[in-house]
Structures are given as structure tokens and as C-alpha cells.
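Peer 1: Predicted coordinates and the sequence they were generated for:
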Amino acid sequence: MPAPKSLSADSLPPHSLRIGLIREGKVPADQRVALTPKKSVEAQTTYPGLRVIVQGSLVRAYADQEYRDLGLSVQDEVADCDVLLGVKEVPVALLVPDKTYFFFSHTIKKQPANRELLRAVLARNITLIDYELLTDAAGQRVVAFGRYAGIVGAYNALLTYGRKHGLFELKPAHQCVDLDDMQEEYFKVKSLPPLKIAVTGSGRVAGGALEVLDKMGIRQVTVHQYLHQDFAEPVYAQLRSGDYHRHRDGRPWDTADFHQHPASYESTFAPYLPLTDLLIACAYWHPAAPRLLSEADTQRPDFRINTIADVTCDVNGSIPVTRRAATITAPAYDYVPATGELAPAYSAPENITVMAVDNLPCELPRNASRDFGRQLLDHVFPHLLAGDPDGVLARATIAKGGQLCPRYAYLADYVG
């Protein structure tokens, strides 16, 4: 097997490292792209030893001509490139042997649907670098679509609440040209009753959700105010992990310990159940962590939540009424507390209407792609083009040379 090409731009002649932007092959097709036309040009300008080649696509949010207009090469195949950048999982039939790929593989939790994908990666001697695993020295992710998941998720939450109660009709996010167009819809949200909105989480996703609520003019209150005061206007509170969990043996809250040992904690979300009208769930959930609420909770006489936007969309996860993922075009369904069954969205006032879409950033693909490309240029390309001295890429490499990397050896039984 030939030695892999060095990824150091300092010692490379022009165009010696070719990066291919692959056409998304997963069905349904994703309109996002790792690098927009302008970000592609910026990459070439910043690193003279790099050339970006674009695989033609009829569904990408940025048309092929937008790349050509900036002097970028668009061609039907990019198999001659050294590094291939995608977004979603690459279908097994499209994987090119002996290449370095970047994409979200969704394999690190042993997801059954992607077992054959990882097996093919190993069999074809592919180096797989997963965006989800790219972290800095402190362990924080450096690239993600989370902000736009939160933005679209909160928008869909209000869209769903408005439809359920006949208050207003917002244009679906996927029908908006971009974020600016979607924000024009915010002005329709003027007839909200004095409801209480709980937003869980403190990361990128929750941050995106809070952006929307703030721009819609919904006032943020403290957790204490949320629990102990009534308001004559709609308000929201951001609930961090320590606001609705406690250690089982009564120890003081410890965020780091919670992330390391989630099974040692229990949910204390019960006080919010009789106070909350709309729940926007943006918190990352580990399968060992307690569920936010139970199906039995939904039958309590004082249970008040009538609309849930499960932005994280963990099916049968932290929110047990999230029984399945919905779709962009049909983003909601009803859960019937009396029977535990699902029903069409908005079919009865007493039902809980659930918005659960697992690819929310796809609804604003141009904006989401711009942000993602910015993150790649700022936090990944410097390592890609300088030999990865800090191990950023190494930590995110699941497979190389036909083998699982040591950090991901636990996947051996998954692919065995």
C-alpha cells in the first residue's frame, strides 16, 4: 500500500492536495454542503497548496453554477481527489476505496442502520474522520450544525403551537429562502397567550433556540421566577442539567460527574410539569441518563404540557412520547395520553402534539452550510493542512488502514 500523501501545505506545490465536495447520496437527499462557493474560494486562497473540486449535484442548496461563477471546477466524479468532504452518511455503493472521508457516520453508538457502512469503510481501506468527533483540547466539538437545529426547532415549536391553538400560521422553514426570510415570519407571532416555555440544554442547539425566542420578543425569566411566579405575557426559562436532575444519593450537583456518570442521577423535572405549556427539548441525552418525564406523567391531572418540540429527536429517549421521527414536510404528530397511541397532528385538543424532526438544519440549508464551512475553515483546515500536530483529526478518526483506531476499538463487535 503506498504511503499516504502528506497534508502539509507548506511543503506542497500548488494543487497537490485536492479536496472533493461530494454529491450527497443518502435518500432523502440532503441539500447541505461542507463548503459553500465562497468558503471554497477562501480555502484555496488561504492554502495555495489546496484545490477544491465540486461534484455536480441537482439537489444541493448551492447550484453548480454558483461554484463555476467563482472559478471552481465542477465535474461528475471526484474520485481522483485526496480528501472527500460530505455531510450525511455515504451510501456503501458510493464509497471510493483508499480515500480519506469526512462525514457524519452515525456509527459511534453502534447504530444498526450504519453497521454495513462501517464494515465497508474497513474493507475498502478508507480513512474515516467523523465531524461529530472533532474536538479541541478541552473536548469541545469544533464543528456542528447544532445552532441551526435549535433555530429551526424553536421556530417549528412556535409554528406547531400556533397551529394547534389556531393562533397563527407560519410559513414552514423549508419553504423560506433563508434565515432572513424566515425571520420575517416572526412578526406573525403576536397573539400568544401568557404561556410558559421550558427550553432544556445549554449547548449550541439551545443557543439557537434562544436566539429565535428572543427575536420573537418572548421574555426570558429565571428558573426561580418560572417556578414561583405567574406572568401576564409569554415567557421562557432555560433549564440546564442541574435544574432538573439530582444525584441519587443527595450529593451536591456536579456537572462533570453528571456527564461522566449519568446513571447516578435522577430526573427532578416533575415541578415543571404543571407549569409548562410548551417544551422545547434541546439537551443532549445519554441512554444511561434518566428520562425527562414518563408516559405515566402525561396522565397526571395537573400535567399541562400540550406541545413538545423534541429538537434532539431521540426516539424513545429522554421524552418517551417521541415514538418516531417526523419529516420536514409533516413535522408533527399527536400522542394520546389516555391510550399511549399516536394520532395525526392536531387531531384533538387533549392530545400532546409532538414536533420531532431529526434533520432540522436541512430546512435552512444555505445558512447552515455557511456556518458549517466557517467552522471547518477556522477549526479543521489548519490541522488538515499542517499535519495535525494537536491530534484534532486523529481523535476523530474512526478507521484507518483497514482497522478501527484504538479509541474506537469498542466497535469491533459492532462490525464483527
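Peer 2: Happy to help now that I have it.
Peer 1: Going by C-alpha atoms from here, please, whenever you check contacts or count neighbours.
Peer 2: OK.
Peer 1: Spell out for me which residue occupies the centre of this protein.
Peer 2: Centroid-nearest residue in the chain, with C-alpha atoms, centre = their mean: Gly146, separated by 4.4 Å.
Peer 1: Correct me if wrong: that residue contacts Ser202.
Peer 2: No: the criterion here is C-alpha atoms under 8 Å, and Gly146 misses it with Ser202 at 11.4 Å.
Peer 1: Quick check: nearest residue in space to the residue nearest to the centre of the chain, chain neighbours excluded?
Peer 2: Excluding the flanking residues, the one nearest Gly146 by C-alpha to C-alpha, 6 or more residues apart in numbering is Val205, at 4.6 Å.
Peer 1: any residues touching the helix or strand encompassing the one you found, and which ones?
Peer 2: Assigned by DSSP states H and E, Val205 belongs to helix 204-215. Residues outside helix 204-215 that contact it (C-alpha atoms under 8 Å, 6 or more residues apart in numbering): 146-155, 186, 199-200, 219-220, 282-283.
Peer 1: What subset of those is buried?
Peer 2: Neighbour-count burial (16 or more other C-alpha atoms under 10 Å) applied to these gives 146-155, 186, 199-200, 220, 282-283.
Peer 1: Most widely separated two among the residues you listed?
Peer 2: The span of the buried ones among the contacts of helix 204-215, defined through C-alpha to C-alpha, is set by Tyr186 and Ala283 at 23.9 Å.
Peer 1: here comes the other one, which I'd like you to weigh against the first:
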Amino acid sequence: MQRLIWLRHETKPFEQRSCLTPNACKKLLELGHDVIVERSPVRIFEDAEYESVGCKLVESNSWINAPLNAIIIGLKELEDADFSLSHRHIHFAHVFKNQHGYEKTLSRFIKGDGLLYDLEYLTDSNQKRIAAFGVWAGFAGAALAIDLWTHTQLGMNYNSKAPLVPYENEMAMVDDVEERLNKIISRPRVLVIGAKGRSGKGAVKFLRAIGIEATMWGSRDTITNHPIEEILGFDILINCALIKEPRSPFLDLQTIEKERNLTVISDVGCDPNGPCNPLPIYENCTTMDIPSIKIQDNLYLTAIDHLPSLLPRESSEDFCSQLLPHLVDFLDNKIENSPWERALEVFYRKSYDLSPDEITIEENDSRDKILM
């Protein structure tokens, strides 16, 4: 069955990644599908790379007027707007944990009869994500943690380094951070929470590349005694824990007022506005423009929600290699008991759970249509 895949341009600032590489698009074309790619001045892969494999190029953000049978695929969330969403969309929407603005986003899908297959909720039968950037998020999150700590030790303002820019490859990132770290005799005591997950493994990988062996905690180490005052004895906390349900925090504002060695927190989990946030000590994510914030005297935090953007080519190629086999199944309509069916069930459930006051439905629309 021939399908129309529409790869959209990313509008999130500093986002150069793509969930479909030119080679992946070539494979989709060879399978008989149509692939349209929006021109992008920021994507890590050049427009010409897509054109050379046979993709049709169109203007940025033209997906809005794409045929209704087009499957709109991207990476990060759509820009905030008021028009309804009528296509099938595949991307990270950041709405199913009741994040800021989730009501409006889901309402747009309900009003437009569109569907959302959230990449975060494409899971196998064991509820494990089939494709993730986690390793590179942890890798970059650890790099920023060490670099921020190094800047504080050298009396330097980390934000003076902004805006952060992507690295050519992972070794370029390691070399850059290590160059400053080597100006300091001592090495920090580092704690990685969630060390056995994808992000945690990435963080440990970076730390070992610069000769630091971190203390690694898993879920058993954080299951009781919250807030966890033991964290205050470390110099750096790198939080890579995947928290799916509300729980008591690892740290809170009252706890960090106590005597501590803790100087830097890198929150790779990065969910400050959600009910599952284990670090309710800050209100907004940091950015490539302002990568760190001061929480208290001698305590700084970095929490960028698209860390793999600092290694865009490697992270894109890795993610796409994980996603592509499942995308081929989706296009072949092999969705029964699949990650796609599970993701769609989450969309239906979260949409239907919205209260009537949270949805503005057109006169001829029906809330029940999301169950059709």
C-alpha cells in the first residue's frame, strides 16, 4: 500500500535533529511510498541530501496544507497555534503527563479529527520504548554537568559560553569539556540517578571517557526516605531517572538549604512543569541561550529538554535506525498489538479524559468521534 510521508521542518530553536535521515527516506521510496521533505535551513542533513535520493522538496511549514492522507512526521512539538489538527502526526508532543498547555494541544486534535502517535509512547509489549534519544541525552547532560561544575570552580560564568552550539561528533564534545576540566587538580564526586536506563548509560559513558567513575543509583536506591539528603554529599547530581507516576521528590527547596557539597545539578529528565517531577526546585527548563540557572548560593542547575541536539547527526542516525523498522510496519498497516496501537490508545485515553471545560468543540463536532 502506497503511503504519503511528509517530513516537516523543525521550528524549535536550536533543533537540528531529524527523525528521518536521507538514507531512511531512500528506503521508504524503494518500498513504493511517497516522501515529501520540507526545506530546512537548520536540519543537520542538507536539503540536497534528501533531494539526491529522490524526495520531493517543499517549503518549510507547508504541512499545514498537506493532503489529509499525508502522515506528518517530525521530532519536537508543534508550534502553538489556534487552528485544528486534521492529519496523522508522529512526534514528541510532551502532553500526556499534563505538561503546560496540554489541554490546548489535545483540543486541537479533537477539533480537527487528527491523530497523534507520540514517539515517547511507542512501546513494545514490555512497555519499553522502541526508539529513544536517551543515550545521547545522558551523554550530553553529563557533559554539561561537568562543564558547568568546571566553570564554577574556575570562577567563570557558564552562561557566557552561550549560545551552546552542536558538536561535530562525540569526541569533539569530550575533548572540549576535558580541556577545561584538566585545569583543575581535583575531580568531582558525581551521582547518576537512573544509571541503568538509556540516559543513565549515556551519562556514565561520557564520565568514563573523561576518567570519572560515578556513583550509580537505580530505582531501589531512591524508593524510600524522600527527600534524599545523601545526595547533598556529592558535588554533582545527574538525574536520568524516568519517572512515570507522581512521587515524593529526590530533593526539594527546603532540603537544599541544608549544609551540602552539591554544586551542580543536571536534570536530564527535565520535567519541571509536570506532576512527575522529582526535582521541584526550579520552574522552567534552561535553554541553549541560557544553559544554567542559579538555584541558591553555589548551586547551579542545567535542564535542557533537547540535549541530543548538541550531537545532531549521531543522535539522528541512531534514533532513525531504531524507528525505521517499526515505521515500515506502520506504513504497511501492521498495527494490531503494535507500538502504534499502544501509542494511539494513550492518545484516545488522554483526550477523552479532558473535562468539557478544557475543550472547545465546534458546533457540529462530537467528543465521541475520538473513539471512532
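Peer 2: Everything's here; your move. No experiment lies behind these values; they were computed from the predicted model shown.
Peer 1: For the two chains, what TM-score is obtained?
Peer 2: These two chains, once laid on top of each other, score a TM-score of 0.83 by TM-score structural alignment, normalised by the length of structure 2; 345 aligned residues with a C-alpha RMSD of 2.7 Å.
Peer 1: Show me what counts as buried in the helix holding Val205 of structure 1.
Peer 2: Going by neighbour count (16+ other C-alpha under 10 Å), the buried part of helix 204-215 of structure 1 is Arg204, Val205, Ala206, Gly207, Gly208, Ala209, Leu210, Val212, Leu213.
Peer 1: The residues you listed into CSV, with extra columns for distance to Arg18 of structure 1?
Peer 2: Shown next, in CSV, are those (distance: C-alpha to C-alpha, whole Å):
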residue, distance to Arg18 of structure 1
Arg204, 31
Val205, 33
Ala206, 36
Gly207, 35
Gly208, 34
Ala209, 37
Leu210, 39
Val212, 39
Leu213, 42
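Peer 1: Pick out the most distant pair among those residues.
Peer 2: Within the buried residues of helix 204-215 of structure 1, Arg204 and Leu213 form the most distant pair, 14.6 Å apart (C-alpha to C-alpha).
Peer 1: circling back: select from the contacts of helix 204-215 of structure 1 every entry located in helices.
Peer 2: Gly146, Arg147, Tyr148, Ala149, Gly150, Ile151, Val152, Gly153, Ala154, Tyr155 (DSSP state H).
Peer 1: Go ahead and confirm Ser105 of structure 1 touches Glu89.
Peer 2: Yes: the pair Ser105 of structure 1 and Glu89 passes the contact test of C-alpha under 8 Å, sitting 5.1 Å apart.
Peer 1: of the ones in helices among the contacts of helix 204-215 of structure 1, closest to Ala343 of structure 1?
Peer 2: Distance to Ala343 of structure 1, by C-alpha to C-alpha, is smallest for Gly153 among those, at 21.0 Å.
Peer 1: Run through the residues that contact the closest one.
Peer 2: Listed by C-alpha under 8 Å, 6+ apart, the contact set of Gly153 of structure 1 reads Ala209, Ile280, Ala309, Asp310, Val311, Leu360.
Peer 1: counterpart of it in structure 2?
Peer 2: In structure 2, the residue paired with Gly153 of structure 1 is Gly141, using TM-score structural alignment.
Peer 1: What's the separation between that match and Leu237 of structure 2?
Peer 2: When distance is defined by C-alpha to C-alpha, to the nearest Å, Gly141 of structure 2 is 11 Å away from Leu237 of structure 2.
Peer 1: Find residues that contact each of these two.
Peer 2: Shared contacts of Gly141 of structure 2 and Leu237, defined by C-alpha under 8 Å, 6+ apart, comprise Ser266, Asp267.
Peer 1: Quick check: closest non-adjacent residue to Ala394 of structure 1.
Peer 2: Sequence neighbours aside, Asp388 is the residue nearest to Ala394 of structure 1 in space, at 7.5 Å (criterion: C-alpha to C-alpha, 6+ apart).
Peer 1: How many residues are close by the one you found?
Peer 2: Residues within reach of Asp388 of structure 1, counting by other C-alpha atoms under 10 Å, total 16.
Peer 1: That one pairs with which position in structure 2?
Peer 2: In structure 2, the residue paired with Asp388 of structure 1 according to TM-score structural alignment is Ile335.
Peer 1: which SS class is that match?
Peer 2: Of the three states, Ile335 of structure 2 takes coil under DSSP: H, G, I helix; E, B strand; the rest coil.
Peer 1: Trp340 of structure 2 now?
Peer 2: When classified by three-state DSSP, Trp340 of structure 2 comes out as helix.
Peer 1: Kindly report the same for Glu77 of structure 1.
Peer 2: Secondary structure assignment for Glu77 of structure 1 (three-state DSSP): coil.
Peer 1: what's the spacing between the closest residue to it other than its chain neighbours and Tyr62 of structure 1?
Peer 2: Leaving aside its sequence neighbours, Glu77 of structure 1 sits nearest to Gln55 (C-alpha to C-alpha, 6+ apart; 5.9 Å). As for Gln55 of structure 1, its distance to Tyr62 of structure 1 is 12 Å (criterion: C-alpha to C-alpha).
Peer 1: same thing with Gly139 of structure 1?
Peer 2: To Tyr62 of structure 1, Gly139 of structure 1 is 32 Å away according to C-alpha to C-alpha.
Peer 1: And the two? Which one has more around it.
Peer 2: Taking neighbours as other C-alpha under 10 Å, Gly139 of structure 1 and Tyr62 compare with Tyr62 leading, 19 against 11.
Peer 1: per the alignment, that one corresponds to what in structure 2?
Peer 2: The pairwise alignment with structure 2 assigns Tyr62 of structure 1 to Phe45, based on TM-score structural alignment.
Peer 1: doesn't Pro22 make contact with its match?
Peer 2: Yes: counting by C-alpha under 8 Å, Phe45 of structure 2 touches Pro22, with 7.5 Å between them.
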